[in-house]
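[1] sequence? don't have it. structure:
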């Protein structure tokens, strides 16, 4: 993620009035830091990371950035972590940047754990135009196409895709809102 996209996430979370944020895919915590900075006092971010090593690196980065008190990192498969979450206080904002094969599942879970008005952002959905190739065998593209199929038919969401060109090449993100 580039600094420009990080700042965009911060602004989107602030515009959504997010007090509770869910992130699927922590890696080193770069986007986590941007999102945590968007939270007001008392806000909370829950981030899911498969790899314990990445979670440890993220914890160090969050501490250095001064936002660790706002963030809870859960380690393990995101599908399992999401399934275990109760539908208590809903999330206001969800950022998804994990294995693309499971994006449709992650969005379904975001809807379940959100509320009407929850903003959902899914990163890396253009894949340098590869998403247009219906015959692609790339699992990330197949997963992204499944996400678009889901978004086009799910009555619980309003969504669009936005293409980006920048420091990391040609890609894009989905911007969705729970109805």
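    Structure received. Only a predicted model underlies this, so the values are computations on that prediction, with no experimental measurement involved.

[2] from here on, contacts and neighbour counts on C-alpha atoms
    Will do.

[3] what ranges do the helices span in this structure?
    For the chain, helices defined by DSSP state H occupy the ranges 3-15, 30-38, 52-65, 78-84, 103-113, 139-153.

[4] Relative to residue 129, which of those helices is closest?
    The minimum distance between residue 129 and those falls on helix 139-153, with 9.6 Å, by Cα to Cα.

[5] can you redo the helices of the chain as CSV with distance to residue 167 and mean neighbour count?
    Formatted as CSV, the helices of the chain follow (distance: least, Cα to Cα, whole Å; neighbours: other Cα atoms under 10 Å):
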stretch, distance to residue 167, mean neighbour count
helix 3-15, 9, 17
helix 30-38, 15, 24
helix 52-65, 22, 16
helix 78-84, 28, 15
helix 103-113, 23, 21
helix 139-153, 21, 18
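
[6] Looking at those, which is nearest to residue 179?
    Checked against Cα to Cα, the stretch from the helices of the chain lying closest is helix 103-113, at 9.3 Å.

[7] Who's the closest spatial neighbour of residue 166, skipping the chain neighbours?
    residue 2 (7.8 Å; Cα to Cα, 6 or more residues apart in numbering).

[8] and the gap between that neighbour and residue 114?
    27 Å (Cα to Cα, to the nearest Å).

[9] Mind checking which of these two has more residues around it?
    Taking other Cα atoms under 10 Å, residue 2 and residue 114 do not tie; residue 114 has more neighbours (25 against 12).

[10] Wait, the more buried one touches residue 91, no?
    Yes: using Cα atoms under 8 Å, residue 114 is in contact with residue 91, at 4.8 Å.

[11] and the residue of the chain positioned farthest from its centre, what does it touch?
    Distance from the C-alpha centroid of the chain peaks at residue 135, with 26.4 Å (Cα atoms, centre = their mean). Under the criterion of Cα atoms under 8 Å, 6 or more residues apart in numbering, residue 135 has no neighbours.

[12] ok, it to residue 141 distance?
    10 Å.

[13] same thing with residue 156?
    24 Å.

[14] Can you give me the distance of the closest residue to residue 85 other than its chain neighbours to residue 72?
    In this structure, residue 85 finds its nearest non-sequential neighbour in residue 113, 7.9 Å apart by Cα to Cα, 6+ apart. Distance from residue 113 to residue 72, counting by Cα to Cα: 16 Å.

[15] then this one, side by side with the first:
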């Protein structure tokens, strides 16, 4: 995550969080454990977590796929959007992150709604595809930016008409404009966005975000 050089962003986020996202011991504990484990502050902000929660509710999601569990903060927001019997499948490469996330899910009382699949996301996605699982209603992509183009092809095979897909960190503090190709993460996101242009299966847009997480943004895709 990029360093925030504008204190106004932090102050506005704090103002909005105070009014729109009430104190939540479970979510605060998740962030505290993330810090105690020495993990970088890469989780979505509270306002962004609430945004994902509202989006998932608005499409009536019962099956959610997340790429990139990290400490489980966004996963908890998504799982709370589910109705009875709903499920989040979240993919995480690092065992240390998966172990911490499972502890957070257990303490949040959401373990029955969340399944962590460990290992490279590309491999886990291929297993889901080959197993012929039911399509997902909502997909949150927040994993290795280098592989966003590969993930797009795979998650489309796990979608249906009406699936909503959200991809995080697509602005990269404005560095998305860098076409030198030297940064593999920028190269991956640029290729991903190029794939979205005139995509035959998708209606797409993107939103720039400025707040306590710095300057970044989401890409949003609706499967036709």
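    Arrived safely. It should be emphasised that the depicted structure is a prediction, and the values quoted were computed from it without experimental measurement.

[16] picking up where we left off before, can you tell me how far the residue farthest from the centre of structure 1 sits from residue 64 of structure 1?
    To residue 64 of structure 1, residue 135 of structure 1 is 45 Å away according to Cα to Cα.

[17] What's residue 155 of structure 1 aligned with over in structure 2?
    Using TM-score structural alignment, the partner of residue 155 of structure 1 in structure 2 is residue 200.

[18] about what we covered before: so what corresponds to the residue nearest to residue 166 of structure 1 in structure 2?
    Match for residue 2 of structure 1 (TM-score structural alignment): residue 45.

[19] In space, what's closest to the aligned residue in structure 2 for residue 65 of structure 1 - neighbours in sequence excluded?
    Using TM-score structural alignment, the partner of residue 65 of structure 1 in structure 2 is residue 108. Leaving out its chain neighbours, the residue that sits closest to residue 108 of structure 2 by Cα to Cα, 6+ apart is residue 26, at 6.0 Å.

[20] The one you found: neighbouring residues, count only.
    Residue 26 of structure 2 has 16 neighbours, counted by other Cα under 10 Å.

[21] how far away is it from residue 54 of structure 2?
    Note on residue 26 of structure 2: its distance to residue 54 of structure 2, by Cα to Cα, is 18 Å.

[22] Would you quantify the distance from the counterpart of residue 20 of structure 1 in structure 2 to residue 84 of structure 2?
    Under the alignment (TM-score structural alignment), residue 20 of structure 1 pairs with residue 63 in structure 2. Remark: distance between residue 63 of structure 2 and residue 84 of structure 2 (Cα to Cα) = 11 Å.

[23] With distance to residue 125 of structure 1 added, can I get the helices of structure 1 in a markdown table?
    Converted to a markdown table, the helices of structure 1 look like this (distance: least, Cα to Cα, whole Å):
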| stretch | distance to residue 125 of structure 1 |
| --- | --- |
| helix 3-15 | 14 |
| helix 30-38 | 17 |
| helix 52-65 | 22 |
| helix 78-84 | 19 |
| helix 103-113 | 10 |
| helix 139-153 | 6 |
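
[24] burial measure for the counterpart of residue 94 of structure 1 in structure 2, as a count.
    Taking TM-score structural alignment, residue 94 of structure 1 has residue 139 as its aligned residue in structure 2. Using other Cα under 10 Å, residue 139 of structure 2 is surrounded by 27 other residues.

[25] Near the aligned partner of residue 160 of structure 2 in structure 1, how many other residues are there?
    The equivalent of residue 160 of structure 2 in structure 1 is residue 115 (alignment by TM-score structural alignment). By other Cα under 10 Å, 18 other residues sit near residue 115 of structure 1.

[26] Once you drop chain neighbours, what's closest to residue 115 of structure 1?
    Sequence neighbours aside, residue 90 is the residue nearest to residue 115 of structure 1 in space, at 6.0 Å (criterion: Cα to Cα, 6+ apart).

[27] Pretty sure the one you found sits against residue 117.
    No: in this structure, residue 90 of structure 1 is not within contact of residue 117 by Cα under 8 Å, at 10.5 Å.

[28] quick one, which of the two is more surrounded?
    residue 90 (19 against 16).

[29] How about the contacts made by the residue nearest to residue 166 of structure 1?
    Neighbouring residues of residue 2 of structure 1 by Cα under 8 Å, 6+ apart: 166-168.

[30] what's the answer for residue 80 of structure 2, then?
    residue 53.

[31] roughly how far apart are it and residue 62 of structure 2?
    As judged by Cα to Cα, residue 80 of structure 2 and residue 62 of structure 2 stand 11 Å apart.

[32] ok, so what distance separates the residue lying closest to residue 154 of structure 2 once chain neighbours are set aside from residue 119 of structure 2?
    With sequence-adjacent residues excluded and distances taken as Cα to Cα, 6+ apart, residue 154 of structure 2 is closest to residue 125, at 6.5 Å. From residue 125 of structure 2 across to residue 119 of structure 2, the span is 10 Å (Cα to Cα).
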